[in-house]
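A.B. asks: test case, fold it:
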Amino acid sequence: MIKNRFAALAVIILVYILAVFGGIFAYEFFNATYSYQISLLLADITATVIVFIFSLVFNNASVYDPYWSVQPPVILAATIAKVCDFSELSGSLVLSLLLFAVVAFWAFRLTANWAYNFESFEYQDWRYVMLRQKSGKLYGFVNFFGIHLFPTIVVYLCILPAVTVVHEGAVFQPWCIVFIAISFLAVIFQGIADIQMHAFRNSGTAGFIHTGLWKKSRHPNYACEILMWWGIGLASVVALGGNLILLTGATVNTLMFLFVSIPLADKHQARKPGFEEYKKSTRML
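C.D. replies: Next comes the predicted model:
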C-alpha cells in the first residue's frame, strides 16, 4: 500500500493516463463497426475496466473516485478535436466550445475537491467500506457493477447530449446560453459549498453545518450537480431541435441522487445525535 499522499496521486495520474489511451484505442477499434454512440460507450467501459483492475491491485475502490469528473471533459475534448472544423468560427463551433468550457470548469472544481480531500491509498470512501461489509462474498460483483460501471454509464449518458451536439454540428440558439449559464452558476455554487464545508471541518465544530448554502440545503453539492447536467442537457436539446431523449442522462442522474446518494448520506449522518431535528429544519435540496 502506498501511504505517501503525493506518490499515491502520481500513481493515480498514471492509471488515468493509461485509461485514456486505452479508451482512445477502443474507440478507434469499435468505430469501424459501430455508431459513435456505441463506440464511445464501449471505449468508456474499456477505460473503466482499466481503472477497475488497478483498484483491485491496490485493494481500494476509491481509485475510481476521480473518474466521475475526468471522464466527461476527456470525452468532449476528444470529440471536438476529431469532429470540429477550426478553420472558421461557426455557430456550431461556438456552441461546442461553450459546452466544453462549462464541462471543463465543472471537472476542474470536482477534481480539485477530490485531490484536496485525498489522503493516500490508506483512505477509502466510507460507502465502499459499507458495501464491502454488507455484500461479503459478492463484493467483487458489487465493486465492478455498482461502484465502477454504474456511475460510468450515468456520466456517459450525461455527457452524451454535448457529444451529440458536436457530432451533429448543431448551431447555437439564444436559449442555449441560458441553460449553459445555469450549469456555470451551479458549478460556482458547488465551489462555494466546498469552501464552506472545508472551513466547517477545519474549525473542529461538532454536529451539523448550519451556515452558508448548507443552511438552506443538507446537500447543496448534490443539488448543483443535478442542475449542472440539466443545464447541459437542455442546452443540447434546444440546439438539436427538441430531441428529448437526450435528457435521459440528466433524469437518471437526478434519480441516482434522490434514491441512492442522498439516502446513503442521510443514513450515514443519522448516526450523529440531533439528526432528526437537523433534517426537519433543513431542506434536502
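A.B. asks: switch to C-alpha atoms for all contacts and neighbour counts from now on
C.D. replies: Noted.
A.B. asks: those helices in the stretch 1-150 of the chain, which residues are they?
C.D. replies: 5-30, 36-57, 67-83, 91-117, 126-135, 139-141, 150-168 (DSSP state H, counting those that start in this stretch).
A.B. asks: buried sites along the shortest one?
C.D. replies: Same thing as helix 139-141. Residues of helix 139-141 classed as buried by neighbour count (16 or more other C-alpha atoms under 10 Å): residue 139.
A.B. asks: ditto for the last one
C.D. replies: Neighbour-count burial for helix 150-168, counted by 16+ other C-alpha under 10 Å, picks out 151-167.
A.B. asks: could you do the second one as well?
C.D. replies: By neighbour count with 16+ other C-alpha under 10 Å, helix 36-57 contains the buried residues 36-37, 39-52, 54-55.
A.B. asks: also stretch 169-177?
C.D. replies: Applying 16+ other C-alpha under 10 Å to stretch 169-177 flags 169-173, 176-177 as buried.
A.B. asks: circling back: with distance to residue 190 added, can I get the helices of the stretch 1-150 of the chain in JSON lines?
C.D. replies: Formatted as JSON lines, those follow (distance: least, C-alpha to C-alpha, whole Å):
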{"stretch": "helix 5-30", "distance to residue 190": "23"}
{"stretch": "helix 36-57", "distance to residue 190": "26"}
{"stretch": "helix 67-83", "distance to residue 190": "13"}
{"stretch": "helix 91-117", "distance to residue 190": "8"}
{"stretch": "helix 126-135", "distance to residue 190": "21"}
{"stretch": "helix 139-141", "distance to residue 190": "32"}
{"stretch": "helix 150-168", "distance to residue 190": "18"}
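A.B. asks: distance check, residue 58 against residue 116.
C.D. replies: According to C-alpha to C-alpha, to the nearest Å, residue 58 stands 20 Å off from residue 116.
A.B. asks: who has more neighbours, these two?
C.D. replies: residue 58 (15 against 10; other C-alpha atoms under 10 Å).
A.B. asks: please generate a structure for the following sequence too, so the two can be compared:
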Amino acid sequence: MGREEVFPSTGFVPASACCLCYALVAAVFGLAFAVPQHADPWYNGLLASVGATLVVFGFAYCYRNTSIYDPFWCWYPLFAAVGWMATASSAPSARGWYTLVLIAGWILRYNVSWPWEGWLHGIRTEDWRYVMMAKKLGLTDSLGAGYWLLVSLASSHLVPTMLVWSVLGPVEKVWTAGSEASPLGPLDAVAAAASLGGIALQFVADRSLRTFRQRSAGAAGAAQAKSLETQVC
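C.D. replies: Next up is the predicted model:
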C-alpha cells in the first residue's frame, strides 16, 4: 500500500500468526452476537469492534509490529453487518442485503487493489505513518510504553476503529430492522448508485496510483543504473 519503514525493533509477523489473529477477530464478533441479546444490538456491535481491536493489538504487541492492524478497519464493518443481520428478529430487508453487498464490493475493491502480504508471506515492515507519529512524539524505537500506549493502541488501533464506527454505527438499523424496514424507494436507488460510483472511482484511482508508482520506480531504477554505469566507467 503505502511506504513502509521499520524500527530497529520491528518484528516479523508470520503468515500463520496473521491468519490466526483475524480468525480470532471473526470469533470475537461471532461470540458477541451469539450471546443472549440483552442489550441494544448497537452496543453489541460496539463491544465486538473494541474487543476485536484489542485482540489485534495483542498480536501487534507480541510481535512488535503495529501493521498487523492494517486490514482490520477494512474488514470489521463486514463482520459487524453480518452479525447484525444474523441476529435480527426477522429476515433481513432488501435494503439490508444491498447495503451488505455494497460493503463487500468496497472490501473486494480494496483487497484487489492493495493485497495484504500478511495473509501469505507475513509482514516485516510497518506503515510509515506509525513511524512518523512516533518520531513526532520524540520516540525513536517501539520498545517503550509510550509507543505502545500512545502510538500503537490509541492512535493506530482505537482511533481508526472509532472513526469507522462513527460511520458504521448509525447504519445499524439498516441491518436489524428486518420486516419493519420501510419499502425501497428512489433514495435507495440514488444511494446505491452513488456508492457504486464511489467504489468504481476508487478502483480507477487505485489503478492509476499503482501505474504511477510502477513508472516512478522504473524511472528511478533506470537513473540509478545509469549513475552506476557512469561511476564504473
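A.B. asks: tell me how the two chains score on TM-score.
C.D. replies: Superposed pair, TM-score by TM-score structural alignment, normalised by the length of structure 2: 0.75. Supporting alignment: 197 aligned residues with a C-alpha RMSD of 2.4 Å.
A.B. asks: that older thread, which members of the buried residues of stretch 169-177 of structure 1 occur in helices, if any?
C.D. replies: If you go by DSSP state H, those have 176-177 in helices.
A.B. asks: pull up the gap between residue 212 of structure 2 and residue 206 of structure 2, please.
C.D. replies: Distance, residue 212 of structure 2 to residue 206 of structure 2, using C-alpha to C-alpha: 10 Å.
A.B. asks: so which of the two has more stuff around it?
C.D. replies: The residue with more neighbours, out of residue 212 of structure 2 and residue 206, is residue 206; 18 against 12, by other C-alpha under 10 Å.
A.B. asks: that one: what's it in contact with?
C.D. replies: Neighbour list for residue 206 of structure 2: residue 113 [criterion: C-alpha atoms under 8 Å, 6 or more residues apart in numbering].
A.B. asks: what's the match for it in structure 1?
C.D. replies: In structure 1, the residue paired with residue 206 of structure 2 is residue 194, using TM-score structural alignment.
A.B. asks: what is the subsequent helix or strand relative to the helix or strand its match falls within?
C.D. replies: Using DSSP states H and E, residue 194 of structure 1 maps to helix 174-202. The helix or strand immediately downstream of helix 174-202 of structure 1 is helix 213-216, counting by DSSP H and E.
A.B. asks: so which elements touch that following helix?
C.D. replies: Packing contacts for helix 213-216 of structure 1, counted by 3 or more C-alpha pairs under 8 Å, 6 or more residues apart in numbering; DSSP states H and E, involve helix 174-202.
A.B. asks: buried set for the helix it packs on?
C.D. replies: Quick answer for helix 174-202 of structure 1 (16+ other C-alpha under 10 Å): 176-177, 179-194, 196-197, 200.
A.B. asks: state the distance from residue 82 of structure 1 to residue 183 of structure 1.
C.D. replies: In terms of C-alpha to C-alpha, residue 82 of structure 1 sits 25 Å off from residue 183 of structure 1.
A.B. asks: residue 220 of structure 1 too?
C.D. replies: 14 Å.
A.B. asks: check the fit of the helix holding residue 194 of structure 1 onto structure 2 and give the mean distance.
C.D. replies: Taken over the aligned residues, the distance from helix 174-202 of structure 1 to structure 2 averages 1.1 Å (mean C-alpha distance after the TM-score superposition for structure 1).
A.B. asks: that helix vs helix 91-117, what angle?
C.D. replies: Angle of helix 174-202 of structure 1 versus helix 91-117, following axes from the mean of the first three to the mean of the last three C-alpha atoms, to 10 degrees, is 10 degrees.
A.B. asks: centre of the chain to helix 174-202 of structure 1, how far?
C.D. replies: In this view, helix 174-202 of structure 1 has its centroid 14 Å away from the chain centroid, taken as C-alpha atoms, centre = their mean, to the nearest Å.
A.B. asks: in structure 1, what sits opposite residue 192 of structure 2 in the alignment?
C.D. replies: Aligning on TM-score structural alignment places residue 192 of structure 2 opposite residue 180 in structure 1.
A.B. asks: which one is that match nearest to, not counting chain neighbours?
C.D. replies: residue 231 (5.7 Å; C-alpha to C-alpha, 6 or more residues apart in numbering).
A.B. asks: quick one: contacts for that neighbour?
C.D. replies: 179-183.
A.B. asks: if we use 10 Å, what do you get?
C.D. replies: Applying C-alpha atoms under 10 Å, 6 or more residues apart in numbering, one finds that residue 231 of structure 1 lies in contact with 99, 176-186, 237, 247, 250.
A.B. asks: residue 77 of structure 1 now?
C.D. replies: 96-97, 100-101, 103-104, 163.
A.B. asks: could you measure from the aligned residue in structure 2 for it over to residue 33 of structure 2?
C.D. replies: When structure 2 is aligned by TM-score structural alignment, residue 77 of structure 1 is paired with residue 82. Distance check for residue 82 of structure 2 against residue 33 of structure 2: by C-alpha to C-alpha, it reads 10 Å.
A.B. asks: equivalent analysis for residue 192 of structure 2, please.
C.D. replies: 27 Å.
A.B. asks: same check on residue 24 of structure 2?
C.D. replies: 14 Å.
A.B. asks: same check on residue 133 of structure 2?
C.D. replies: In this view, residue 133 of structure 2 and residue 33 of structure 2 are 35 Å apart by C-alpha to C-alpha.
A.B. asks: higher neighbour count, the two?
C.D. replies: Taking other C-alpha under 10 Å, residue 133 of structure 2 and residue 33 do not tie; residue 33 has more neighbours (22 against 17).
A.B. asks: related to what we said a few turns ago, how about the buried residues of stretch 169-177 of structure 1 in a markdown table, adding distance to residue 71 of structure 1?
C.D. replies: Below are the buried residues of stretch 169-177 of structure 1 laid out as a markdown table (distance: C-alpha to C-alpha, whole Å):
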| residue | distance to residue 71 of structure 1 |
| --- | --- |
| 169 | 22 |
| 170 | 22 |
| 171 | 25 |
| 172 | 24 |
| 173 | 26 |
| 176 | 23 |
| 177 | 24 |
